[in-house]
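A.B. asks: Turn this into a structure:
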Amino acid sequence: MSDFWAALRAHTPARIGQQRFGEAPGTRERLEFVTAHAAARDAVHEPLDVSALVADLASIPGLAAPVVVASAAPDRATYLTRPDLGRRLRDPLPSAEPGADLVVVLADGLSATAVQRHAHGVLRALRPLLPGTRWAPPVIATQARVALGDHVAAAWRARMALVLVGERPGLTTADSLGAYLTWAPHPGTPDSARNCVSNIHPPHGLDHETAARTIASLVHGARQLRATGIALKEGRLELG
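C.D. replies: Purely as a prediction, here's the structure:
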């Protein structure tokens, strides 16, 4: 029986075939669970290393220097209990050339770890796939949720917003990144008007190159349809 479960475990990080003694889990299983739970909690509360992320973005050819902003949530505890504050900016944005095709917002979300590990890799792979695209300066946002990107895009009159955000950690991964694309974003945009590419966390989730190709396909589709969300179906798109 142990050989049977070992073969299946090689193909998934999920907890399957857990050893038990009566109603209690085995010592190894218990320790693995406690470790995973601690990693998930740490991912939620670990602050984003903004300086390190700025340095990572500086290594991407052609990308402008990022603008660093904060949401209206003054601290992590408030952010977790007041989602509405994480959806809007604390201060006005600095001026930028209006009318860009795409603005990218890197939001810590519920896992700064995910943004720290994967956001720059996705952007590095994405830039060559969008030739001719006018990019606004990227925005690094702390204590931020997806809808904060609507305020950024509206302020700079960008046609599309791409928000790379740390997803809620689970007990199998604490560093999963999500990418949300929105056409003509504005404050109050419903979630049904967005497309999401989730589960970006190699090696067990999407790798950076695959995620970038999927995002680029959605960008091209959004341009064709002038819409995202339920009007844009990923399976029907081809890379332009």
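A.B. asks: from here on, contacts and neighbour counts on C-alpha atoms
C.D. replies: Will do.
A.B. asks: Off-centre distance for the one helix or strand A7 maps to?
C.D. replies: In this structure, A7 sits in helix 2-9 according to DSSP states H and E. Centre-to-centre, helix 2-9 and its host chain are 33 Å apart (C-alpha atoms, centre = their mean, to the nearest Å).
A.B. asks: do the same with stretch 17-32
C.D. replies: With C-alpha atoms, centre = their mean as the basis, stretch 17-32 stands 33 Å off its chain's centre.
A.B. asks: now do stretch 141-152
C.D. replies: For stretch 141-152, the distance to the chain centre is 11 Å (C-alpha atoms, centre = their mean).
A.B. asks: what does stretch 98-106 give?
C.D. replies: 16 Å.
A.B. asks: contacts for that stretch?
C.D. replies: 115, 119, 133-141, 149, 152-153, 156-165 (C-alpha atoms under 8 Å, 6 or more residues apart in numbering).
A.B. asks: For the comparison step, fold the sequence that follows:
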Amino acid sequence: MSSLEKWKQFTQARIGLNRSGGSISTNEMLKFRLDHAKAKDAVLLEPNWELIQEQTNQLSSKYGIKNIFVKSKVSSKQEFLLRPDLGRRLLEGSNVDLIPTQNGSDLSIVCIDGLSAKAIDENLIPFLELLFAEIQKTKLNLSPLVIAKWGRVALGDEIAERLRAKICLVIIGERPGLSAADSLGIYLTYKPKLGNTDESRNCISNVRPMGLPIPLAVKKTMYLIQESLAQKKSGVLLKDQMPNETHSLSQEKVIPEN
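C.D. replies: All right, here's what the predicted structure looks like:
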């Protein structure tokens, strides 16, 4: 195996592409077209909402919380892509079940389809299962679990504000790349409210089996939740000082010396 082939084990990026004369080889071009099609499908298709609701209902009942399904002001997939502003606001009447407890809660978890149906279908439930298992070990007080259709990240602010949660945790399908169509993004905001902008959020990106592994992403999420509550801040004001942890590489993957 050449040194370049060894390096290619560590990334899905397009490095060391085979060429024929001045052009990329037919095989590499076909791979590119396939990944491009997967990225388009991730954006244009809908998650399996029926299965997602069934699985999240089971999770919610297991941990003794409600499960709420809401929609943004978007009326179609095409409008969702063309009008991001509508994806940041709740549809009127979709908020009737967002009733806070008397003292509010520590954490509101909002799951949003975003720009990748594939990420939601394949990685949302595995992430939630590990996250809830970790939350159960703490004294965190949870709002109902909210599932939102045709939403953007900022939709979580309105939802968590209505639920009077100290922290909003948005789990959303990320915009797909040409080598990763199944990534989840995790966004944490302290004191969520309408009008918050991106500098108020902490982000964990590329959460997927071939990216940031789900168990490590859950550890990072729990760390940020605890730090945010302790320091009463998030975003650029909250520095991530979690000790560096990387998943072990298999023995077959050896970094070339040259």
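A.B. asks: TM-score of the superposed pair?
C.D. replies: Here the superposed chains carry a TM-score of 0.93, computed using TM-score structural alignment, normalised by the length of the first structure; 236 aligned residues with a C-alpha RMSD of 1.7 Å.
A.B. asks: thought V44 of the first structure was touching D108?
C.D. replies: No - using C-alpha atoms under 8 Å, V44 of the first structure is not in contact with D108; the gap is 9.1 Å.
A.B. asks: So the two - more neighbours on which side?
C.D. replies: D108 (30 against 22; other C-alpha atoms under 10 Å).
A.B. asks: Could you check how far that one is from P47 of the first structure?
C.D. replies: 8 Å (C-alpha to C-alpha, to the nearest Å).
A.B. asks: likewise A100 of the first structure?
C.D. replies: The gap separating A100 of the first structure from P47 of the first structure is 30 Å, by C-alpha to C-alpha.
A.B. asks: try L93 of the first structure
C.D. replies: Taken as C-alpha to C-alpha, the span from L93 of the first structure to P47 of the first structure is 22 Å.
A.B. asks: One more: H186 of the first structure?
C.D. replies: Counting by C-alpha to C-alpha - H186 of the first structure and P47 of the first structure are separated by 27 Å.
A.B. asks: So which of the two has more stuff around it?
C.D. replies: H186 (21 against 16).
A.B. asks: Assumed F80 of the second structure was part of a helix.
C.D. replies: Yes - per DSSP: H, G, I helix; E, B strand; the rest coil, F80 of the second structure lies within a helix segment.
A.B. asks: so who does it touch?
C.D. replies: So F80 of the second structure contacts V74, L86, G87, W150, G151 (C-alpha under 8 Å, 6+ apart).
A.B. asks: Using the three-state scheme, assign V69 of the first structure.
C.D. replies: strand.
A.B. asks: next one: V165 of the first structure
C.D. replies: V165 of the first structure - assigned by three-state DSSP - is strand.
A.B. asks: now the strands for the first structure?
C.D. replies: 20-21, 24-25, 67-70, 102-107, 139-142, 160-166, 177-183, 194-200 (DSSP state E).
A.B. asks: Mind checking these for the one nearest to F4 of the first structure?
C.D. replies: strand 20-21 (16.1 Å; C-alpha to C-alpha).
A.B. asks: on average, how far is the closest one from the matching bit in the second structure?
C.D. replies: Its aligned residues in the second structure lie a mean 1.5 Å from strand 20-21 of the first structure after superposition (mean C-alpha distance after the TM-score superposition for the first structure).
A.B. asks: what sits up against that strand?
C.D. replies: Taking C-alpha under 8 Å, 6+ apart as the rule, strand 20-21 of the first structure contacts G26.
A.B. asks: Give me the distance between stretch 180-192 of the second structure and the centre of its chain.
C.D. replies: Taking C-alpha atoms, centre = their mean, one finds stretch 180-192 of the second structure lying 4 Å from the centre of the chain it belongs to.
A.B. asks: Tally up the residues packed near the counterpart of I140 of the first structure in the second structure, please.
C.D. replies: Counting by TM-score structural alignment, I140 of the first structure corresponds to I147 in the second structure. Neighbourhood size, I147 of the second structure [other C-alpha under 10 Å]: 22.
A.B. asks: Check the one 3 residues further on too.
C.D. replies: Other residues near W150 of the second structure number 26, with proximity taken as other C-alpha under 10 Å.
A.B. asks: And it, how far from S200 of the second structure?
C.D. replies: Taking C-alpha to C-alpha, one finds W150 of the second structure at 22 Å from S200 of the second structure.
A.B. asks: same thing with L4 of the second structure?
C.D. replies: 41 Å.
A.B. asks: So if I had to pick from those two, which one is more boxed in?
C.D. replies: Between L4 of the second structure and S200, S200 has the larger neighbour count (other C-alpha under 10 Å), namely 19 against 13.
A.B. asks: Check the alignment and tell me where that one lands in the first structure.
C.D. replies: So, by TM-score structural alignment, S200 of the second structure is matched to A193.
A.B. asks: isn't its match right next to A184, touching?
C.D. replies: No - between A193 of the first structure and A184 there is no contact under C-alpha under 8 Å: 9.5 Å.
A.B. asks: what sits in contact with each of those two?
C.D. replies: A227.
A.B. asks: Neighbours of P190 of the first structure, how many?
C.D. replies: Neighbours around P190 of the first structure, by other C-alpha under 10 Å: 12.
A.B. asks: oh sorry, the question was meant for L85 of the first structure
C.D. replies: Quick note: L85 of the first structure (other C-alpha under 10 Å) scores 20 neighbours.
A.B. asks: Then the one 4 residues further on?
C.D. replies: With neighbours defined by other C-alpha under 10 Å, the count for L89 of the first structure comes to 21.
A.B. asks: pretty sure it contacts H151?
C.D. replies: Yes - if you go by C-alpha under 8 Å, L89 of the first structure and H151 touch, sitting 7.3 Å apart.
A.B. asks: which residues are in contact with both of those two?
C.D. replies: Contacts common to L89 of the first structure and H151, judged by C-alpha under 8 Å, 6+ apart, are absent.
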